[in-house]
Structures are given as C-alpha cells and as structure tokens.
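S.K.: Here is a sequence with its predicted model. Questions after.
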Amino acid sequence: MNNPLALIIDDEPDILELLDMTLGRMNISTRSATSLGQALELLNQQHFDLCLTDMRLPDGDGLSVVRHIQQHCPNTPVAMITAYGSLDTAITALKSGAFDFVTKPVDLQRLRELVNGALRLNQRQEAPLIEESDDPIQGSSPPIQQLRRQIAKLARSEAPLYISGESGSGKELVARRIHALGPRACHPFVPVNCGAIPSELMESEFFGHRKGSFTGAVADKPGLFQAASGGTLFLDEVADLPLAMQVKLLRAIQEKAVRPVGTQQEQPVNVRLLCATHKDLAVEVAEGRFRQDLFYRINVIELCVPPLRERREDIAPMARRILTQLAQRAGVEVPHIDPACMERLSNYRFPGNVRELENILERAFTLCEGDTIMASDIQLNASPLPGEDSALRQIDSLEDFLDDIERKALTQALEETRWNKTAAARRLGLTFRSMRYRLKKLGLED
C-alpha cells in the first residue's frame, strides 16, 4: 500500500522543511510548491490525499488554492497555515471550504492531529461505514434533501458550526449525523444542554476540577471538554450560558485549552465544537445577552434545520415510521392511520416540530382501542405558533378585538403619565382632540 501523498505550499524554506520532516515521520510522502502557479500545476497533474497551504503566496493567496480544490478535487482536504492571531483569515478559509487551519509558529502536535484527522476523512470516503438506513434524519422532501447535502459537506470540515432551528426540529440529530460522517466518528460525541447546568457548577462541568478545589470536590474530575477529547462537543441551547461563562468558553475555543478549577495549568483540548439554540443569536447579541465575539467564533458556518411545517410531505412517512418503532418496542402489530387522521396531521402547524409529532403519536398509540388510529385519537395543540393565526382563532368580532387593543394601549399610556391626557396623547402620537374622542368612544372618559 502506497504512503499517502501531501502537497505543501509555502514560500518559506524553513516552513517547507519543517512540514516535510514532520509528515515524513508520519510515513506521508510530500510534494512542495512555493507559489500559487506551481501549486495549481501540481494539483492538475496528480491526486493528493492532503494539502497544506500558506495564506500569503508570492503570486496570490491560499484562498485561491482552497477554491480550486473545492471545484476540481473536492475530496482532497485542504488546511490553511495562517499567521498567529489571524483569526479572521482562518474563518474566511473555513467558510471557503478549508478542512481546518494551523497557526504559525506551527505547533507540531496540533499539526499531527490535523493531518491524522484529514487522512481519517479520506479513509471514511473510500470505505463508507454508515448506511443510508442509519440516517436519523427522516424525510425525503426538498428541504431535507438539501439539509442532507449540507450535512455531508460540513462533516468534512473542522469549522465550528452553529445549528439553528425551532425547538423539536432535530438539531441534536443533525449534530450527531455530522459527527458520524466526519473524521472524529470513532471518538466521543458529547451533548450538553447548557440550560440544564446550574451557573455555579458550569466552570467545573465544562473544564473539570482538582480534588479539594471547592467543597464537595473529593476527587479530580475531567470536564466536558476533556470527555469529548478527539471527538465532538455539542453545546445545545448555548444562548442560555451566562455572560461570565461565555467569556471562559471563548478563551477555551480560541486557545484550544482549558484550565480546570483549582489549577493554574492549562490543558490542551482537541474537540470540534457544534452549537445550537432555538433562540435568534443575532437578537441575543443585539440585546446584550450574548457576547458578539463569541457569536462570531461559534457561528463560522450556520446550518438551519427546517421546521416540520415547511416539509409537510414528510409527515405521513414519518408518522408510519414512528408507529412502526412504537409497535416493535411493544411487540404488537403496527396500527393503521385513518385517512381523516392523516389529513388532520398534515394540516397541523406543529409548533413543537418532530418532537411534538412523536408525542402525539405515542399518546394515540397507547390510547387507541382498535388497530386503526382515528382522528379522534389524536390531540392537537389548539394554540398555533406566535405571530401566525393565534389571534384569528380567538376573534369573534374584529371590531371588538381592535377596540380591546386600543383600550389597553390608551390605559397603559394614561397610567405611565399619571393620567395626564395631554402627555398620554403625545406618547401615542395623537392630537388631544383625537385622544378625547377615543377615550369617550371606549368608555374611558371620566
């Protein structure tokens, strides 16, 4: 079996020699290029298992190499070598399709980890271990097909990934699939619900602690970063992290190291970070609840999981699959779904998404008396999603509804101005005469 072949692109002889020696000791053959033109010529001549390129080249930049490889040999992992502190450059490279990056001066341990990860990725592509039937992402609608394509592409990268989507839409399943398809699949996948950890225990839970560092610390304990070593750390509901913890998380991400509670020594960590939340992180940043610098660091690439209501054609096959799983666990025949019941499910908005569909069907499976689930066996939440048709369902008279809104606004303005009608009118953008008219019409005039 031939040794893997790597292309090294850098115009500094010392860096070329260092990379060549390091990869040679890993039984990896190398070819070298000192310019963009020379690199593109080599890439057109033969296949490489890995490419390492400097950002700054005499006749161009490393991003041109990344884009060329993405277009002409997308199965070749390419990593960027950047100057120390050039985080923006590294992020640009990751967004352009780079597998990972390493900074100068090159840390050889970090380089070896990167190279091994890239080669594992190639091995998985040549001998895929995961069958289509193992895919936890259910459905075949266009949005789901697009999601699968994005997952396959992002699994090849080491870039931090932000998974957005509504509650119950399957963000953790997406994170697990990305991990399973990537080069870290043989290492742990560690999911963390950030909202479920008490704030006073967060630092210890994330970074670990030393024996005796606080009351109750009866032994050394590794943190979540250490538990995910070599694998993937999935931070769900990351928006729930308190600001103080956000600062420490940012440092851990940037330095690729953590400091356990009770020690002054930092420990290097090697994890891929995936984050998710059902909240709008941009809004959280704008309102001061989430740090902007952390947002930019974890949101290198965003992947949006579509809500169930945007892929209605998936509801019927998903319902049958869920009922099949329930029946298998119970050791009984799979019940049928009455057409009227299926129509009702297909027309429902599913504010709780896939998780709500599972709960509805599990309840119906448990309570239905025959071998068919009828429309009367399912209980749907009468409250639709906010901002949609929730108000309309409660309106008997549009005029009364609007009068009620106006009455509440007028009363609030009067209370805030201590019932000074002139000031209240000004606050609402009304003339005093219009204010008097509205108060009288609504029975608020004394």
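M.R.: Perfect, thanks for sending it.

S.K.: hey, let's count contacts and neighbours off CA atoms from now on
M.R.: OK.

S.K.: quick one: the strands in the stretch 301-446 of the chain?
M.R.: Remark: strands assigned in the stretch 301-446 of the chain by DSSP state E, counting those that start in this stretch are 301-304, 336-337, 372-373.

S.K.: Run the chain-centre distance for the last one.
M.R.: When distances are taken as CA atoms, centre = their mean, to the nearest Å, strand 372-373 is centred 37 Å away from the chain's centroid.

S.K.: quick one on the thing from earlier: so which of the strands of the stretch 301-446 of the chain is the most packed in?
M.R.: Stretch with highest mean neighbour count among the strands of the stretch 301-446 of the chain: strand 372-373 (a mean of 19; mean count of other CA atoms under 10 Å).

S.K.: for comparison:
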Amino acid sequence: MNKTNASILVIDDQEDILFASKLLLKKYFESIYTINNPANMIDILKENSINVVLLDMNYRIGFEDGKEGLRLLKEIKTISPTTVVILMTSFGKIETAVKGLKSGAFDYILKPWTNEELLDIVKQAVHKSRKGIKKTNSKKNTTDYFLSNSEVMKKAYSLADKVAKTDANVLILGENGTGKFVLSHYIHCQSERGNNPFIHVDLGSLNSNIFESELFGYAKGAFTDAKSDTAGRFEMAQTGTIFLDEIGNVPLHLQAKLLQVIQTKTVTRLGESTARPLDVRIITATNLELQQEVEDKNFREDLYYRINTMEITLPPLRDREEDKIPLAHYLLNKMLTKYNKDAITFDEKALDQIKIHAWKGNIREMENRIERAVIICENNLINSSDLDLEKITKIENTDIQLSAVEKTAIEKILAKNNNNILKTAEELGLSRAALYRRFEKYNISTK
C-alpha cells in the first residue's frame, strides 16, 4: 500500500490513545508524531510541516471543561495556520467541541473511536490541509453534492434552495438511504446559518430514558450520573441547525415535550426551572408516511404541522433510472479518495448489473456495494462478482415469494374475522398501524 505523503501529530495524555492512533495511522501516512505533553507541540510545529493535529481537549487532572484544548487550538492556528485540527473528546463534552469548531477546528471525534472513523476523518483533514480549504461547516464550503439528472430530484433541490433562504421548519420524507441527511446538510450550508453548528440527532436510536437529557440537557445532580451541567443537542445547535432524523419513531409521550420546545423556542434542562431561549433552525426527516401516522393516532397532529412548514420528498433510486450510472461513478470517485486508491473503473457487466438492480436500500446500498468492490477488486477493474449483486437479487426474489405468502395469510385471517381490523391485528401479533401499512403494501381492500 502506498502511503500518503502527510504528517500527523497526535497530542493526548493517555499513552494507550497515542499507541493505538500511531499503530493505525502509520500504515497510511508517511510521518506520525505523538506527544503526551502539549508543551512540546510548539517545537514540533515549528520544525515540521504538520498537515493534521489530533488534539485532546483536557490534560490537567480534575479539569474537564475543555478550556485547555481551546487554548491549544488557538496556539496551533497561530503558529501554523494551514494545519488542520481535529478535536478528540468524550460524548458528554460535545458542547466544548462545538465551541472548538467555531474557533477554527476542522471537526471532532468522540472517544472511544473506531479505526474506520478515525481514518476517514484524518483523510478528509489531510485533503483539506493540502488545498488550504477552511473548515467544512463554512457556508461557502466546497462540500461535494451529486448533481442528479432526475427531474424529481432537481425539483427537490430547487425547493431546498428556496427554503434555505428562510428559517422555515422543513420535513424531509423518503425511504431509508435516499439522501435525507445530505439534503438537510445542503439546506443548512445554503442558509444564513451555514457558518454555525449543524447537529444531527438520530431519534430512532435514542432510548426513551435518555431522550430528554440528550436533547434538552441537564443540571448537575439532576440524576445519579449527572456530574456537571451539560447542554443538550438543541443548545449545541444554537444559532445553527438541528436535524432530527427518524422523528416518526418518537413515542407519543415524548412528542409532547418536543412540541413544547419547538412552540416556545426555549429549552429547560432537566433539574432546572429556568427556560433558555433557542435560536435554532429545525429540519426533520422520516421514512414513515407521517400523515398516515397522524390518522392512526401514532403521531401528534399539532407536532406534525409544527415541523411541516415545508415538505420535501426524496424519491427512491428505483424511480431515478437516469441517475444510476452517474451516481455509481460519483460514489466510486468518493471511495477512491477515501481509500487513497488509483483510478478504478467498472467493466461493462458490472455497469449492466448496476442498471438492472432494484436497489431496495437506495443510495446507501449502492455506496456499500461500491465500497466493497473498491476494496477487493483487482487490476483496477470492478467486475460483477466484486459488486456481489447476483446474490442480493436472489435474496430479493425470495423476499418477493415470502411477501406473497404474507399477503395470503393476512387476507385469510381478515376474511375469517369478517374484516374486523382489531381482531385481525391481534391474531397476527401486529399493531393496527403496522397492519394498515401491510394493507397499503399489498393493496388489500378491507371493504
């Protein structure tokens, strides 16, 4: 493997962090420096051309406010303005890392990180350092977006351009993997808030027990492990944008609390009684038919209208035939950059498979398949076996057969219960909402 000609400096007081990061990064980059005392960084920065610094935010025992890290960040930017800084922090200290982004840091990574996460972010930082580009959350950043040939996608992004100029709440609809996160980030970057934080929250992965503390923050002593005052995700997004992904999965009793924050534009931390004002743009997304969820009483109607000032729907990839091949080439180039590979191309059979494949997982599935192919292909040529789509097609055909069986079973039990929806749902072990979704999926009439 050819190493990238770049120099990386890791600053952390934990020897295991220094050892692990050096062990990983030296496989991919020419020069790796590690120090456990930040006092030594000035000499290294002056004597060497450092592309990227991985900087821990706390060094003194008993001090976890990140102020030392912010001070060191300013020193680095003064001594070596072209050096790109990545902050390393723990989950509970993200608020301080966000302050670092405002002070010129490129990005932050949470401890403990995975090797893939660390390698990916360092490669991006090296790329930025070489081109002298400022941090990626700049309004005038050069974030690369796929230019779709689909008229439906062009209309979606045209609408996004218009709504970006306002502070209107936006609801993005679409199947998993259709690019809802990318569109939300695009709206943020094109808005007047583009220089400020963009905070992504996957609501579907948040346990109900920590929902409020994660979103709204908490005061010291609010619960057993609340050892310090901590801002929630809404406060972290102050003056910027918060993207609430999978909002359709929020339980009803928590929807009311979310509605309160959106209506009043204030947030009250757990354990406090004083509401804090919010200046945040809200973008939400879901893969559910939210209007149907409202009708089924699974989603609050008042919350639906609060988040749905503007609605943008992203089509599945199967409805964008003209995009399949251009998108494949776009994702291929993205992976070549990620893995520092030379020019790789698709052979004709691979391109044919890309055209005819159903892509049930949409863009995310295509990205996964192409990433796999880039890793295992030989002679700089991706063939059909590298993409491994034939096996997936067989699985999809099996799914179609299973779907036919499920449809027949539902129709039989529905008839047995004289079209009684509640009894049918109970016998099938489904919720009424889930049963209605299957009626729609299989075009089953209940009349």
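M.R.: In hand now; what should we look at? Every value quoted in this text rests on a predicted model; they were computed, and no experiment measured them.

S.K.: Need the TM-score between these chains.
M.R.: Once the chains are laid over each other, their TM-score by TM-score structural alignment, normalised by the length of the first structure reads 0.58; 280 aligned residues with a CA RMSD of 2.9 Å.

S.K.: one step back: can you redo the strands of the stretch 301-446 of the first structure as JSON lines with distance to residue 140 of the first structure?
M.R.: Listed next are the strands of the stretch 301-446 of the first structure as JSON lines, based on distance: least, CA to CA, whole Å:
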{"stretch": "strand 301-304", "distance to residue 140 of the first structure": "17"}
{"stretch": "strand 336-337", "distance to residue 140 of the first structure": "20"}
{"stretch": "strand 372-373", "distance to residue 140 of the first structure": "24"}
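
S.K.: Out of these, which is closest to residue 131 of the first structure?
M.R.: Nearest of these to residue 131 of the first structure, taken as CA to CA: strand 301-304 at 22.6 Å.

S.K.: Superpose on the second structure and give me the mean offset of the closest one.
M.R.: In the superposition against the second structure, strand 301-304 of the first structure averages 0.7 Å from its aligned positions (mean CA distance after the TM-score superposition for the first structure).

S.K.: tell me the centre residue of the first structure?
M.R.: The residue lying closest to the centre of the first structure (CA atoms, centre = their mean) is residue 163, at 1.9 Å.

S.K.: quick check, it in a strand?
M.R.: Yes. Counting by DSSP: H, G, I helix; E, B strand; the rest coil, residue 163 of the first structure falls inside a strand.

S.K.: That one contacts residue 303, doesn't it?
M.R.: Yes. Counting by CA atoms under 8 Å, residue 303 is a contact partner of residue 163 of the first structure at 4.8 Å.

S.K.: Could you check how far the equivalent of the residue nearest to the centre of the first structure over in the second structure is from residue 5 of the second structure?
M.R.: Aligned by TM-score structural alignment, residue 163 of the first structure pairs with residue 172 of the second structure. In this view, residue 172 of the second structure and residue 5 of the second structure are 41 Å apart by CA to CA, to the nearest Å.

S.K.: Residue 78 of the second structure now?
M.R.: The separation that residue 78 of the second structure has from residue 5 of the second structure, given CA to CA, amounts to 24 Å.

S.K.: Please apply the same query to residue 153 of the second structure.
M.R.: 39 Å.

S.K.: And these two? Which one has more around it.
M.R.: residue 153 (17 against 11; other CA atoms under 10 Å).

S.K.: In contact with that one, which residues?
M.R.: Listed by CA atoms under 8 Å, 6 or more residues apart in numbering, the contact partners of residue 153 of the second structure are 314, 315.

S.K.: Looking at the first structure, name the residue matched to it.
M.R.: So, by TM-score structural alignment, residue 153 of the second structure is matched to residue 144.
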